[in-house]
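Asks: heads up, no residue letters with this:
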């Protein structure tokens, strides 16, 4: 069998590390990139590097932004008494598409996952509790995904939140267990928000 060029193998391996990209998809993408015009490849590479250098976490909610505060935190029309806690920035986008939520967010950038070596110290929990000490928050909506790790994280947070004088609710799921918010349609997400259950 003919040996593949080492640079192609390296590109496939790099693409294979991206979430949702299996070996065959990584191989297809690698060959597609190599077939692209050099200018298009340079543009793709510079766009990736530019995004990595310019995108940062919002000082308040930890969502991705290219400014100190994200658009949602700067928006004076948002309900500033409610924070919806999500796993990743993509979950904020999913909830915003539903047009059913008008409060603020907090992005954890992960979940507690002992099997993957992720603890509470590895996600943005300290920043959330700093907000509770400095902002007038009346409700926390825990909107982590209905996976084992998502439920573990929600349970951990609800335990810590018992020390605060506020309502804690868990987003309602009439959804398959093990799913991700980003894949749900707007109506399903809106209904889940309306049917959230009170934890405290």
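Replies: Looks like it came in fine. All values reported here derive from a predicted model rather than from experimental measurement.
Asks: For the rest of this, base every contact and every neighbour count on C-alpha atoms.
Replies: Noted.
Asks: so residue 164 sits in a strand?
Replies: No - assigned with DSSP: H, G, I helix; E, B strand; the rest coil, residue 164 falls outside any strand and is coil.
Asks: I'd like to know how far it sits from residue 136.
Replies: Distance check for residue 164 against residue 136: by C-alpha to C-alpha, to the nearest Å, it reads 11 Å.
Asks: cool, and residue 82?
Replies: 9 Å.
Asks: How about the residue nearest to the spatial centre of the chain, nearest residue that isn't a chain neighbour?
Replies: Nearest to the geometric centre of the chain sits residue 88, at 0.8 Å (C-alpha atoms, centre = their mean). Spatial nearest neighbour of residue 88, excluding adjacent residues (C-alpha to C-alpha, 6 or more residues apart in numbering): residue 109 at 4.9 Å.
Asks: check contacts around residue 156.
Replies: By C-alpha atoms under 8 Å, 6 or more residues apart in numbering, the contact list for residue 156 is empty.
Asks: ok, second structure coming up, stack it against the first:
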């Protein structure tokens, strides 16, 4: 792609490094910023620098936070006897958007994936064990991990690590999505849905 100036080429190159953004989308964004008031670009760059410089991780749950203890962990409205174990912050946001869960979280920072060189020691699994040792309030841990081979491996490993605690360990339900057709559902999901059936 030929660019009219080196500055636009540099901007497109940097913007296209973001996930899900190709060169054409990056060019559209760069041209939009160029046509906009300069304050728009300055506000964007300021917000990005602030994001990188001032974002930290909660010392309790390892979720992204502005302070050492995040808003969820410090809230008195949350149910402190339940902890949902999730892969990353995106999963926290997804669950929070349902409005159905009022417990706490524990963000692992990934899942066990030997092919990618990610082992249990690189995740916040030991921090979860320590958290449970210090907090006798916790009565249930929900393993809210994606139903993939890596997610299931991680859940199995965590289950073994938490065997010493007298708590309930559950997992999120897996079944047919609302609006889905049975004929297009894979056999494993359909089988689990039958086994995990609920009263009508």
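Replies: Alright, I've got the coordinates. Keep in mind that what you see is a predicted model, and the values were worked out from it rather than measured.
Asks: Now the TM-score, please.
Replies: TM-score for the superposed chains, counting by TM-score structural alignment, normalised by the length of structure 1: 0.75, backed by 177 aligned residues with a C-alpha RMSD of 2.4 Å.
Asks: returning to that earlier point: can you report how many residues lie near the residue nearest to residue 88 of structure 1?
Replies: 16 (other C-alpha atoms under 10 Å).
Asks: In three-state terms, label it for me.
Replies: Residue 109 of structure 1 ends up coil, using three-state DSSP.
Asks: correct me, but it touches residue 91?
Replies: No - counting by C-alpha atoms under 8 Å, residue 109 of structure 1 sits too far from residue 91 to count as a contact (10.3 Å).
Asks: so where's the longest strand in structure 1?
Replies: strand 79-86 (DSSP state E).
Asks: Provide a list of residues in contact with the counterpart of residue 81 of structure 1 in structure 2.
Replies: Using TM-score structural alignment as the criterion, residue 81 of structure 1 maps onto residue 81 of structure 2. For residue 81 of structure 2, the contacting residues are 103, 137-140, by C-alpha under 8 Å, 6+ apart.
Asks: Which among those count as buried?
Replies: When the contacts of residue 81 of structure 2 are checked for burial by 16 or more other C-alpha atoms under 10 Å, the buried set is 103, 138-140.
Asks: Doesn't residue 14 of structure 1 lie inside a strand?
Replies: No - Residue 14 of structure 1 is assigned helix when assessed by three-state DSSP, not a strand.
Asks: Report the separation between it and residue 146 of structure 1.
Replies: Taken as C-alpha to C-alpha, the span from residue 14 of structure 1 to residue 146 of structure 1 is 29 Å.
Asks: same question, residue 174 of structure 1
Replies: Counting by C-alpha to C-alpha, the gap from residue 174 of structure 1 to residue 146 of structure 1 is 10 Å.
Asks: higher neighbour count, the two?
Replies: Neighbour totals were compared for residue 174 of structure 1 and residue 146, and residue 146 leads with 20 against 11 (other C-alpha under 10 Å).
Asks: ok, average deviation of the strand or helix carrying residue 160 of structure 2 from structure 1?
Replies: Taking DSSP states H and E as the criterion, the element that holds residue 160 of structure 2 is helix 149-161. Mean deviation of helix 149-161 of structure 2 relative to structure 1 after superposition (mean C-alpha distance after the TM-score superposition for structure 1): 2.3 Å.
Asks: what angle sits between that helix and strand 79-86?
Replies: On the basis of axes from the mean of the first three to the mean of the last three C-alpha atoms, to 10 degrees, helix 149-161 of structure 2 is oriented at 140 degrees to strand 79-86.
Asks: Count the residues that sit near the residue nearest to residue 123 of structure 1 when sequence neighbours are not counted.
Replies: Of all residues not flanking residue 123 of structure 1 in the chain, residue 108 sits nearest, at 5.3 Å (C-alpha to C-alpha, 6+ apart). Other residues near residue 108 of structure 1 come to 25 when the count uses other C-alpha under 10 Å.
Asks: same question, residue 71 of structure 1
Replies: Residue 71 of structure 1 has 13 nearby residues by other C-alpha under 10 Å.
Asks: Residue 63 of structure 1 too?
Replies: 26.
Asks: same deal with the one 5 residues further on?
Replies: Other residues near residue 68 of structure 1 come to 14 when the count uses other C-alpha under 10 Å.
Asks: same deal with the one 5 residues further on?
Replies: The tally of other residues near residue 73 of structure 1 (other C-alpha under 10 Å) stands at 19.
Asks: Many thanks, I have nothing further to ask.
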